[in-house]
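Student: need coordinates for the below:
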Amino acid sequence: MRLLVAPDAFKGTFRAPEVAAAIGRGIEAAGLEPPDLCPIADGGEGTMEALVLALGGETAGATVRDPLGREIRAGFALLEDGATAVVEVAEASGLGLVAEHERDAEAATTHGTGDLIAAAVDAGAGVVLVAVGGSATTDGGAGAIEALREAGGLRNARLVVLSDVRTPFERAAAVFAPQKGADAAAVRRLERRLDRFAAELPRDPRGVPMSGAAGGLSGGLWAAFGAQLEPGAPFVLDAVGYDERARAAFAVVLGEGRLDATTLHGKAVFEAATRARQMGVPAHAIVGQDRLDAFGKRMLDLQHVLEASDARDLEAAGSDLAARLLSETRPG
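Tutor: Predicted coordinates for the structure are as follows:
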């Protein structure tokens, strides 16, 4: 009985590989064979690590500007032969780089993300995957566009934006700016600023699904550089070979920090559970908090959902789940 352990990160607590490893230790302790560990992501934080672990590659770094213009070192990845790079917006323009008392949705810039994309192009990447979750910004990508133009543009490289939301450009301020420090008046100002900026771009990103991700960064890159916008979860699951690995498993064990109604809107766990159901592979979940109602669990067809708040709990939950599966498969 071999399980596939495919968790997303527990945001702000554990990286996806840490979650997978802890659950895996618990499963082995219960007497099952070592599971297949497959950390996943949805285009947010952790996407770069999930892709490097699955596909191989190396990390590199560059000096960039953080959301408030301060110089920092940020990382990006070069996959396999170096022809494809992965840039996470959170590395250069992330909310985690700004202390809570410093958050300023109107001042925050994506310039550093543009610096990081330019560094990936300088390193020889012909395709740059941009994972856009976790940003501190609502500038419509203005800073990133400026930085890329200062660096000489994309030089025949191609951008693919991996989005964890479907929000269009014109909704970016209303939906995301409040968590980035904007009050109601600031949201209105940001909406007006984004509208003006959209009208100045070579193409109008308003109304385009996923163009509002990272405060409109995805729409700005789409409009200025022809970036391809892709839902992050399906892209990552395809890249890590999830379907083939799930078919080879007795069951899949998913995970995320909080299982709730937002899980049903394109998150990695939703995509992974949906695929498992379509393949006829039982799915279970170990989560930090379970706030999804019974109807939502039926939609995902999750058979067991266990909670775990720390590394010890994750191991224990892995053991508990393994013991339940062993008990359920014993004759009689």
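
Student: going by C-alpha atoms from here, please, whenever you check contacts or count neighbours.
Tutor: Will do.

Student: where does the most centrally placed residue in the chain sit: helix, strand or coil?
Tutor: For the chain, residue 44 is the residue whose C-alpha lies nearest the centre (CA atoms, centre = their mean; 1.9 Å). Three-state call for residue 44 (DSSP: H, G, I helix; E, B strand; the rest coil): coil.

Student: name the nearest residue to it, sequence neighbours excluded.
Tutor: Residue nearest to residue 44 in three dimensions, not counting chain neighbours: residue 133, with 3.7 Å by CA to CA, 6 or more residues apart in numbering.

Student: and the one you found, what element?
Tutor: Following DSSP states H and E, there is no helix or strand that holds residue 133.

Student: any idea how far it lies from residue 95?
Tutor: Per CA to CA, to the nearest Å, residue 133 is found 10 Å from residue 95.

Student: now swap in residue 326 and tell me
Tutor: 43 Å.

Student: repeat for residue 287
Tutor: Look at residue 287 and residue 95: by CA to CA, they are 23 Å apart.

Student: got it, and residue 58?
Tutor: Here residue 58 is placed at a distance of 25 Å from residue 95 (CA to CA).

Student: again, but for residue 211
Tutor: 19 Å.

Student: which one of those two has more residues nearby?
Tutor: Ranked by neighbour count (other CA atoms under 10 Å), residue 211 and residue 95 place residue 211 first, with 30 against 24.

Student: next, the contact list for the more buried one, please.
Tutor: Contact partners of residue 211, counting by CA atoms under 8 Å, 6 or more residues apart in numbering, are 166, 167, 168, 169, 205, 217, 218, 219, 220, 222, 229.

Student: before we compare anything, build this one as well:
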Amino acid sequence: MKIVLAPDSFKESMSASQAVAAMRAGVQAVLPDAQCVEVPMADGGEGTVDAVVDALHGQRVEVHATDALGRPVTAAYGHVPLRQLAVIEIAAAAGLELIPPDRRDVLRASTFGVGQLIRSALDRGAEDILVGLGGSATNDGGAGMLVALGAVLTDADGGPLEPGGAALERLDRIDISGLDPRLRDVRIRVACDVTAPLLGPTGASAVFGPQKGADPADVARLDSALSRLAAVTATTLGRAQPQRPGAGAAGGLGFALAEFLGAEIRPGAEEVAHTVGLEQAVRGADWVFTGEGSVDAQTVMGKTPFGVAQLAVKAGARVVIFAGRVAADASVLLDYGVDRLVAITADGTPLEEALRDGAVSLTRATAELCREITGADRQP
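Tutor: Modelled structure (predicted):
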């Protein structure tokens, strides 16, 4: 029997690789002769670097960078030398969680640190860069990243703009002549589940600005500033697509990645699955076990278990989704070919206990499932 183990992380309890190990222990306790294929997964958010590095036997690279407010920070990204691949989570440098709540300032937060990570990846010879968007503190349309990579953004007097989205109100010119020439030969892929455009009521500022501390006046100001960025981009490049789905991701970073660096924006779980070779792994599989901390009806909107399930069903495998919490409305997943939904902790279990014992619970639940699907009566 071939069983593919492809979970995401169980937030605050297990990394994807730890979840794989827990599942493997459960399978082997009941089916010691089963072929377990391990493919830790992610959807482009937190845990993407670890999942890809573990799946492809890469390494983590630490870089001295700056956070969204320009403070020194040690940020890490993934590097897979054999594939000349780099994997970057933008939150490692421009993350909201890096800034204390009382220090957050969305008007001047910058993606400069993201550019530093990309530049380090280029220094290591990366020819393929996977960028996971999510968790940013920024709303600068990727301007800071462009500056870190050699672009110059100036006002009408020719002076450089200060960091942050608000400064884009005064943007007059973008000089890309100094943009790192190595970028021309690099493929950049963006793993992102946000489909928001850059501007307007469904754009970066209106939808995500308040989550980063923007009040209504800030939202209006930032949207106007990003509109100015789009206009100057069109003048600079001869075209611009601020309405592109995903352009508004990470405070407009998706816009800069697509327009200036030619990045491809695709659904996160789909892009990670492609990178780690999940489609090949599920071929010939009897079962595919996936999961994450919580599943509900929103899981079908592109979360990892849904993406894994779609590939598995297409390959003819049966799918089980494990989760710490399975909401009642998660039953909609059964309409998409998922065979079973398994909660690994009992209702009423205190959260602290559930998180602490997540690996043990997942191993137990996997073993019980294996006994059920095979009729095995061996005990773990």
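
Student: residue 375 of the second structure: neighbour count?
Tutor: 9.

Student: from residue 5 of the second structure, how far out is it?
Tutor: Noted for residue 375 of the second structure: a distance of 20 Å to residue 5 of the second structure, by CA to CA.

Student: what helices or strands is the longest helix along the first structure leaning on?
Tutor: Longest helix in the first structure by number of residues (criterion: DSSP state H): helix 311-329. Packing partners of helix 311-329 of the first structure (3 or more CA pairs under 8 Å, 6 or more residues apart in numbering; DSSP states H and E): helix 16-29, strand 283-287, strand 302-307.

Student: quick one: the second one aligns where in the second structure?
Tutor: Strand 283-287 of the first structure corresponds to residues 319-323 of the second structure when matched by TM-score structural alignment.

Student: next, the mean deviation of the matching stretch compared to the first structure.
Tutor: Compared with the first structure after the fit, stretch 319-323 of the second structure shows a mean deviation of 0.7 Å (mean CA distance after the TM-score superposition for the first structure).

Student: now do the buried residues in that stretch.
Tutor: Buried positions in stretch 319-323 of the second structure, judged by neighbour count with 16 or more other CA atoms under 10 Å: 319, 320, 321, 322, 323.

Student: please enumerate the helices of the stretch 251-380 of the second structure.
Tutor: Remark: helices assigned in the stretch 251-380 of the second structure by DSSP state H, counting those that start in this stretch are 268-276, 278-281, 304-314, 351-356, 358-374.

Student: who wins for proximity to residue 88 of the second structure among those helices?
Tutor: When the helices of the stretch 251-380 of the second structure are compared by CA to CA, helix 268-276 sits nearest residue 88 of the second structure, at 11.9 Å.

Student: matching residues in the first structure for the closest one?
Tutor: Using TM-score structural alignment, helix 268-276 of the second structure lines up with residues 232-240 of the first structure.

Student: show me the strands in the first structure, by range?
Tutor: 3-7, 36-37, 57-65, 71-79, 84-88, 127-131, 158-163, 228-231, 251-255, 258-259, 283-287, 289-290, 302-307 (DSSP state E).

Student: mean deviation, the second one versus the second structure?
Tutor: After superposition onto the second structure, the average distance of strand 36-37 of the first structure to its aligned residues comes to 1.9 Å, using mean CA distance after the TM-score superposition for the first structure.

Student: which strands or helices does that strand pack on?
Tutor: strand 3-7, helix 16-29.

Student: one more time with 7 Å
Tutor: For strand 36-37 of the first structure, the packing partners by 3 or more CA pairs under 7 Å, 6 or more residues apart in numbering; DSSP states H and E come out as strand 3-7.

Student: next, the buried residues of the strand it packs on.
Tutor: Applying a neighbour-count criterion of 16+ other CA under 10 Å, the buried positions in strand 3-7 of the first structure are 3, 4, 5, 6, 7.

Student: got it, and stretch 271-291 of the first structure?
Tutor: 271-276, 281-290.

Student: kindly report the same for stretch 49-67 of the second structure.
Tutor: Result for stretch 49-67 of the second structure [16+ other CA under 10 Å]: buried residues 49-56, 58-61, 63, 65-67.

Student: OK, contacts around whichever residue in the first structure pairs up with residue 197 of the second structure?
Tutor: Residue 197 of the second structure maps onto residue 168 in the first structure, with residues paired by TM-score structural alignment. Residue 168 of the first structure makes contact with 206, 207, 208, 209, 210, 211, 212, according to CA atoms under 7 Å, 6 or more residues apart in numbering.

Student: and if you look at residue 6 of the second structure?
Tutor: Residue 6 of the second structure neighbours (CA under 7 Å, 6+ apart): 20, 38, 39, 40, 41, 289, 290.

Student: identify, from these, the entry nearest to residue 361 of the second structure.
Tutor: Closest to residue 361 of the second structure, out of all of these and judged by CA to CA, is residue 20, at 12.8 Å.

Student: how about stretch 266-282 of the second structure: buried residues?
Tutor: Neighbour-count burial for stretch 266-282 of the second structure, counted by 16+ other CA under 10 Å, picks out 266-273, 275-276, 278-279, 281-282.
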